[in-house]
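1. Got a predicted structure here, sequence first:
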Amino acid sequence: MCNSAFKGIRVGNNQCGELVSHCISVDDAIFVGEWDDTNALNLVTLLGCFFAVSGLIINLRKSNLFGIGVHEREVARLSGIMGCSNASLPFHFLGLPVGLNMSKAANWVRSLQK
């Protein structure tokens, strides 16, 4: 296993699953990773390096931190350290719902109405 500054999560089988850490579109990005202070602060540092190299400003105040299986107080604490807002599921990313059970027809209807 390779050490990296930001640790993503494995999707699927723990041993053979794909490692996922980010999804980027034109002007949106979503990062998924292990929940710990070091990982979060490393992400902030990496975004700062991206700004230094590209000149593209990262506005953390417009960013949200979500915790899955993490208490709301913990999400609020870490978002305060990172300088972003805390939020909860569900939310929309690129027009698609994240955090809803999409096997329920009612959730599809609700997501298409937004």
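-> That came in fine, so what should we check first? Note that this is a predicted model, so its numbers are computed, not measured. Numbering: from 1, shown residues only.
2. make it CA atoms for all contacts and neighbour counts henceforth
-> Will do.
3. what number of residues lie near Met82?
-> 21 (other Cα atoms under 10 Å).
4. Verify the stated contact: it with Leu41.
-> Yes - assessed by Cα atoms under 8 Å, Met82 is found in contact with Leu41 at 6.7 Å.
5. helices or strands next to the helix or strand encompassing Leu43 in the packing?
-> With secondary structure defined by DSSP states H and E, Leu43 is part of helix 37-54. Helices and strands touching helix 37-54, as assessed by 3 or more Cα pairs under 8 Å, 6 or more residues apart in numbering; DSSP states H and E, comprise helix 72-82.
6. want to compare, so here's the second one:
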Amino acid sequence: MAGILADIKSALGNNVDEIDGPILTTQQEAQGTDENSTEKESIGQSKKPVRQWTREDVQDWLKDNELTKLCETFKTCKGRHLEVMHSKYSDDKNAFYGELKTDYNMNGKTCTDFVVALEEACED
């Protein structure tokens, strides 16, 4: 930890005031007591890998990304399903968009919004 702090100070020219946000102790981080803890709780599913998301996590993710109208369509979907979809998207974007439009009855904007959210969720 001391080495990391030294690297940060070196990168910032020993001016730690340039760090954006409060520095928390490990205990504060574990308890989520920083000022943004409620925001972090609202996106709790992003704290664990997509592969481990439950159906409820996927529903929350859809709502958080303003894709509520897709909740019924993806009601049985878990995180692993999203990973498979992301893999299909990575393999052939045009075919994937076609699948979203035909199999999931999404319009162009909804397809784009879904893909943006999917990329962000699966980038880790």
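-> That came in fine, so what should we check first? Predicted model only: the values in this text are computed from it and were never measured.
7. Could you get me the TM-score between them?
-> TM-score for the superposed chains, counting by TM-score structural alignment, normalised by the length of the first structure: 0.27, backed by 46 aligned residues with a Cα RMSD of 3.9 Å.
8. returning to that earlier point: following the helix holding Leu43 of the first structure, which helix or strand shows up next?
-> strand 64-65.
9. hmm, back to that, only the buried residues of the helix holding Leu43 of the first structure, if you could.
-> Residues of helix 37-54 of the first structure classed as buried: Asn39, Ala40, Leu41, Asn42, Leu43, Val44, Leu47, Gly48 (neighbour count, 16 or more other Cα atoms under 10 Å).
10. now swap in stretch 98-115 of the second structure and tell me
-> Glu99, Leu100, Met106, Thr110, Cys111, Phe114, Val115.
11. and Tyr97 of the second structure, what is it in contact with?
-> Each residue near Tyr97 of the second structure by Cα atoms under 8 Å, 6 or more residues apart in numbering is listed here: Tyr89, Cys111.
12. Just the element for it, please.
-> helix 93-103.
13. about what we covered before: now, the buried residues of stretch 98-115 of the second structure that are in helices?
-> Assigned to helices by DSSP state H, the following of those qualify: Glu99, Leu100, Thr110, Cys111, Phe114, Val115.
14. Which one of those residues is nearest to Tyr89 of the second structure?
-> Val115 (8.2 Å; Cα to Cα).
15. That closest one and Gln31 of the second structure: what is the separation?
-> Plainly put, Val115 of the second structure is 33 Å away from Gln31 of the second structure if you go by Cα to Cα, to the nearest Å.
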